[in-house]
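**Student:** output the structure for:
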Amino acid sequence: MKKFAKIDKERLLLGIAAPVLAVVAAFVVTSLVLLATGKEPFQAFQIMASYGLKSDSQVYILNKATTYYLAGLAVAIGFRMNLFNIGVDGQYRLAAFFAAVVGGMVNLPGILEIPLIVIVSMLVGAMWAGIAGLLKVTRGVSEVIATIMLNSIATAIIAYLLQPGMLANLNSNTNSVQTTLLPKSGWFFTLTPNPAAGPIEGFIVVALLAGVGYWFVLSRTRFGFDLRTVGQSESAAEASGVNVKRMIVTSMLISGAVAGLVGMPALLNEAHQYSTEFPTGIGFTGIAVALLGRNHPVGIAIGALLWGFLDRTSNWLEFNGYDKEIVGVIQGVIVLSVVIAYEVVRRYGVGRQQRRVGEQLAAAARAQGQQQEVAA
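**Tutor:** As a prediction, this is how the structure comes out:
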């Protein structure tokens, strides 16, 4: 029991050491960058902290983190399968566009309207991601190349259909092109614990449920075990009877379905229509968030909150005389620090295990030699 307790303690310490090392490294590198630009780093961090902790900033961060969390989950599903789904950006935008079109065409009670919009979005996202999965298992096309190309195709499809006379209308007041406004029954609820700080988007509840579902499926089901097995070794998975090709396609479908949820906060809680101003680039943020959270639902949540915090404080830094781009530098440094720190800690842990096994083998050899001497 003491031996297992010692191993668990070491594992816990190694798990804590990685993020701590990453934070320290990011803090040091960012401070050096700020000093190189002639700015005071500690003052910048103090400005970010004071502004980011305001009540209205907290609401903004939670709303941003909801979208980033869903994007991180979509990417993490592929990562756990050893698949790099770069296409989340195209999947969520195409899904949100068709969901907005369908939602604007009907006027059902809210109990039917909202599920219809969400289901359409998830189906479109799954279908678009599934194309990359099918290309990989049938033609051996890398999912990285396929999803990058599908992002461009999705952008072209949206640009073609988002035109007056097609599936959109021209707003003469704003001179913007947009789909039909969703009926009030298609607007998602909001939470307002502090009216002065603004409403918290209700889709945060869906994001939490998605995180719980992600954890349960991957940690407590046979499918999750097979998925993780294929991600670690396809040959071992095949030897245990897992259909690897089917798992690849299924994982891409699920990743795409979750990607379909990424645009729902903006559609159901904010704009209530798809337009040329619909947010883009969230899929790539999801990659950074998933890497930062090490594909764990809690870690992804922390990464999403951090990204929301940095988004919120970037404008305030610029207002106080700092370059707005410094936040982009901070984000890049954090991701690099996390990747490097986890790799350093992983190699250290593997080295300790190898040394421990070597010591045990040496001890067993000495004991066997002593037994042979006694027997002689």
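**Student:** alpha carbons only for contacts and neighbour counts from here, please
**Tutor:** Will do.
**Student:** mind listing the helices for the stretch 101-250 of the chain?
**Tutor:** Residue ranges of the helices in the stretch 101-250 of the chain, as given by DSSP state H, counting those that start in this stretch, are 110-139, 143-161, 203-220, 222-232, 234-239, 244-259.
**Student:** for whichever strand or helix holds Leu310, which residues meet the burial criterion?
**Tutor:** Taking DSSP states H and E as the criterion, Leu310 maps to helix 297-319. Neighbour counts over helix 297-319 (16 or more other CA atoms under 10 Å) mark 297, 299-317 as buried.
**Student:** following up with a second sequence; could you model it the same way so I can compare the two?
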Amino acid sequence: VGLLFYLVYRKRIRFGALVVAAHVLVGVIIAVIAINGTNWDNAMEDLLYKDKVIFSYNSKYQHVTITERIMDPARPKIISLFINGRSQFASNDEKIYHSMLVAPVMNASARHDNILIIGGGDGLALREVLRWQPKSVDLIDIDKTIVDFFTLPYIENGKEINKPLLKLNQHSFSDPRVHTHFGDAFIKVDKLIREGRLYDSIIVDLPDPSHPDLNKLYSARFYAKLKTLLTGDGALVVQSTSPYHAKNTFLCIGKTVQYAGFMHVEQYHHNVPSFGEWGWTIATKNGLSARARIAQKDTLEIDDGWSTKGVILAAFEFNKHYFEHLDTIKVNRINNQAAYQYHLVDWEKQQGIYVIGK
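**Tutor:** Take a look at the predicted model:
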């Protein structure tokens, strides 16, 4: 179109040669970007992470980045997963996080036949659950692309990109006892309720409530739905962000689970080097609290390579002033976005960009 316009009006255009040269230059720039754009984008992404980016892709719901770091040539590479720029795990210490997520709730549950996992699309919590030899595990995740990536070999340029990750989760998604369901967990659990499903343990392993869309999965209404799905002597655990870096969010999650009607709600914490101090919320709907149930055991039933009875019970201890302002913390509801708002402010303060009076 530009060329046709120039040919028709070239006699009326001043500095016509300059105009043509400018168009040619723009065309060259566009061509260079088209040829090199992907490589430049990858190089820019490498600058955002401390480690080398070995794979990156966009699913329908999120941006996934996988990095690797070589600390010692004689030891395995450290593989890390980021979703939307936020760290999800590092292979050198994910064992700590997933043991502390799964071991307390499984030890607090009377049986381990039927387990429900919300989130956990990397299959690592699932790996820990399968140690207990359940009859059936249902896992709900919104993103089939991620679950597929942690299930099947992904070949790029003749190389199996995700081989270390499949080894890490011990091919947990390939176990015939595992049944995956894809979609919004807030809606998907309604189907399970209609079907009359009951679960001995429920494990909620979701990203932090860092986006308004995630807030509903930390709401009292959602936890009430999960209470309906839990057996009378079962237990529920919820990933609850950092009790140190995001204290108000952590307290909000615990208070919201309590509001949903569970008889006993407790919170515990443990250090995960990649994350720092991290926390979880555990609840039972009848009988003893999770902590009391674990305390009654002589030894833990399963050796997962990290957790012990002493480690788990110690994790329930906080300093004596930690919960003093709990009465000022809001219950998270769908319409008040409390968990999301607390999380936003907590992490802004941690990053030094908090505005006084916000």
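**Student:** overlay them and tell me the TM-score.
**Tutor:** Overlay of the two chains. TM-score (TM-score structural alignment, normalised by the length of structure 2): 0.24; 138 aligned residues with a CA RMSD of 6.6 Å.
**Student:** before we move on, back to that, so the helix holding Leu310 of structure 1 versus helix 203-220, what angle?
**Tutor:** Angle, helix 297-319 of structure 1 to helix 203-220, by axes from the mean of the first three to the mean of the last three CA atoms, to 10 degrees: 140 degrees.
**Student:** identify the residues contacting helix 297-319 of structure 1?
**Tutor:** By CA atoms under 8 Å, 6 or more residues apart in numbering, the residues outside helix 297-319 of structure 1 that reach it are 44, 47-48, 51-52, 57, 60-62, 64-66, 68-69, 72-73, 211-212, 214-215, 289-290, 292-294, 323-327, 331.
**Student:** narrow the residues you listed to those in helices?
**Tutor:** 44, 47-48, 51-52, 57, 60-62, 64-66, 68-69, 72-73, 211-212, 214-215, 289-290, 292, 325-327, 331 (DSSP state H).
**Student:** could you pull out the strands for the stretch 1-150 of structure 2?
**Tutor:** Taking DSSP state E, counting those that start in this stretch to define them, one finds strands in the stretch 1-150 of structure 2 at 52-58, 63-69, 78-83, 86-90, 114-119, 136-141.
**Student:** ok, which of those strands comes nearest Gly232 of structure 2?
**Tutor:** Smallest distance to Gly232 of structure 2 across those (CA to CA): 13.2 Å, for strand 114-119.
**Student:** buried stuff in the closest one?
**Tutor:** Within strand 114-119 of structure 2, judged by 16+ other CA under 10 Å, the buried ones are Asn114, Ile115, Leu116, Ile117, Ile118, Gly119.
**Student:** would you list the residues you listed in JSON lines and tack on distance to Ala17 of structure 2?
**Tutor:** Converted to JSON lines, the buried residues of strand 114-119 of structure 2 look like this (distance: CA to CA, whole Å):
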{"residue": "Asn114", "distance to Ala17 of structure 2": "76"}
{"residue": "Ile115", "distance to Ala17 of structure 2": "73"}
{"residue": "Leu116", "distance to Ala17 of structure 2": "70"}
{"residue": "Ile117", "distance to Ala17 of structure 2": "67"}
{"residue": "Ile118", "distance to Ala17 of structure 2": "64"}
{"residue": "Gly119", "distance to Ala17 of structure 2": "61"}
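**Student:** among these, which one sits closest to Asn42 of structure 2?
**Tutor:** Gly119 (27.8 Å).
**Student:** shouldn't the closest one be in contact with Val204?
**Tutor:** Yes - judged on CA atoms under 8 Å, Gly119 of structure 2 makes contact with Val204 at a distance of 6.5 Å.
**Student:** hang on, the earlier thing: would you reformat the helices of the stretch 101-250 of structure 1 as CSV and include mean neighbour count?
**Tutor:** What follows is these, written out as CSV (neighbours: other CA atoms under 10 Å):
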stretch, mean neighbour count
helix 110-139, 21
helix 143-161, 17
helix 203-220, 16
helix 222-232, 19
helix 234-239, 15
helix 244-259, 24
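**Student:** for the residue nearest the centre of structure 1, give me its contacts.
**Tutor:** Central residue of structure 1 (CA atoms, centre = their mean): Gly72, 0.7 Å from the mean position. Taking CA under 8 Å, 6+ apart, we find Gly72 of structure 1 in contact with Gly283, Thr285, Gly286, Ile287, Ala288, Val289, Ala290, Asn295, Ile300, Ala304.
**Student:** make JSON lines out of the residues you listed and add distance to Ser251 of structure 1.
**Tutor:** Shown next, in JSON lines, are these (distance: CA to CA, whole Å):
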{"residue": "Gly283", "distance to Ser251 of structure 1": "17"}
{"residue": "Thr285", "distance to Ser251 of structure 1": "20"}
{"residue": "Gly286", "distance to Ser251 of structure 1": "17"}
{"residue": "Ile287", "distance to Ser251 of structure 1": "16"}
{"residue": "Ala288", "distance to Ser251 of structure 1": "20"}
{"residue": "Val289", "distance to Ser251 of structure 1": "19"}
{"residue": "Ala290", "distance to Ser251 of structure 1": "16"}
{"residue": "Asn295", "distance to Ser251 of structure 1": "14"}
{"residue": "Ile300", "distance to Ser251 of structure 1": "19"}
{"residue": "Ala304", "distance to Ser251 of structure 1": "22"}
